[in-house]
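Q: Just to be clear, the model below is a prediction. Sequence and coordinates:
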Amino acid sequence: MRIREAVAADVPAIVALLADDGLGRGREAPGDPAYARAFAAMQAMPGNVYLVAERDGALIGCLQVTLIPGLSRRGLTRAQIEGVRVAAAARGQRVGEALMQAAIGRAREAGCGLVQLTTDLRRADAHRFYERLGFEATHQGMKLSL
């Protein structure tokens, strides 16, 4: 398995991973050109990268990590992790752990003092996974759809 930065040609496979569960099926629309535009915008923004796990030429996992400079906590830069997905056939093989460790390593190298993520309340298995990696549920997240 290899962890690398995603390229534009990976976008369809990433979207397929994002759509490959009960929650994602209702949110994602594979084939929509909006994904290519979003990926281009991400690439143009420093500190914003999609990482993918690849095995035998197939993408088996992905996540987005974004560096966020801030004023709170004495000017702390934090890393935000989003969209963590592992292909159903690759779960239990430490793919997610390798992706998370790569993202955390990038955050450390960039001088971040905090790594944060959001996870849907309905994803109990994901919560156990993040806790096993040392994450703590310290805040309640809220969203406003626009």
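A: Great, that's in hand. Residues are numbered from 1 along each chain as shown.
Q: C-alpha from now on. contacts and neighbour counts both.
A: Noted.
Q: so the residue of the chain most remote from its centre is in which element?
A: Most distant from the centre of the chain: residue 74, at 25.9 Å, with distances by CA atoms, centre = their mean. Counting by DSSP states H and E, the element that carries residue 74 is helix 72-75.
Q: What residues sit buried inside that helix?
A: Buried positions in helix 72-75, judged by neighbour count with 16 or more other CA atoms under 10 Å: none.
Q: Residues contacting that helix, please?
A: Applying CA atoms under 8 Å, 6 or more residues apart in numbering, the set of residues contacting helix 72-75 from outside is residue 69.
Q: this is the other structure I want to compare:
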Amino acid sequence: MIDHKDLKVRRAGIGDLPRLLELLADDTLGKNREAVGSSEACYVEAFNAIDGDVNQYLLVCELAGRVIAMLQLTFIPGLSRRGALRANIEAVRVDSGMRGQGIGSWVMRQAVLLARERNCSLVQLTSDKSRTEAHRFYTRLDFVGSHEGFKLRL
């Protein structure tokens, strides 16, 4: 079991990009979507857009200097809820060889702390309907399946 005192969270840097693509592809749904080892400009452009936006935080978790988990936190200003700021979490990934050791829970707690620091009134996320294990994980973290999500591919 990993001692969570050994975990470090930080903002991702461009040098983390190859590892982030590995984590995104280390997933049932992501394995066919991502180009691991790619030098495609689209990934660099996307990283730079995220990194340059004050409302984005690409979070990585390290153990002994190796990135083992990630998520993207987006801060969304809105008029509803009396002008509340909300945080949206997506792309939550933990290295498949490291799962089941509380790393995902620890990383999610760090994201919630960042949301609190920005004075968000709520944290939200969506999860693919096929990810029933992830749904149980989020429920254990006190997230409530309160809404139905919809997407339109363009």
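A: Ah, there it is. These numbers were taken from a predicted model, which means no experiment stands behind them.
Q: ok, longest strand in structure 2?
A: Longest strand in structure 2 by number of residues (criterion: DSSP state E): strand 66-77.
Q: Helix or strand: which one has the counterpart of residue 4 of structure 1 in structure 2?
A: For residue 4 of structure 1, the aligned residue in structure 2 is residue 10 (criterion: TM-score structural alignment). In the assignment (DSSP H and E), residue 10 of structure 2 maps to strand 7-11.
Q: number of nearby residues for residue 61 of structure 2?
A: 23 (other CA atoms under 10 Å).
Q: Doesn't it belong to a strand?
A: Yes. The assignment for residue 61 of structure 2, made by DSSP: H, G, I helix; E, B strand; the rest coil, places it in a strand.
Q: re earlier: can you give me how far the helix holding residue 74 of structure 1 is from the chain middle?
A: With CA atoms, centre = their mean, to the nearest Å as the basis, the distance from the averaged C-alpha position of helix 72-75 of structure 1 to the chain average is 24 Å.
Q: Then stretch 30-50 of structure 2?
A: When C-alpha coordinates are averaged (CA atoms, centre = their mean), stretch 30-50 of structure 2 and its chain have centres 15 Å apart.
Q: same check, this time on stretch 60-76 of structure 1
A: Here the centre of mass of C-alpha atoms in stretch 60-76 of structure 1, compared against the chain's by CA atoms, centre = their mean, lies 11 Å away.
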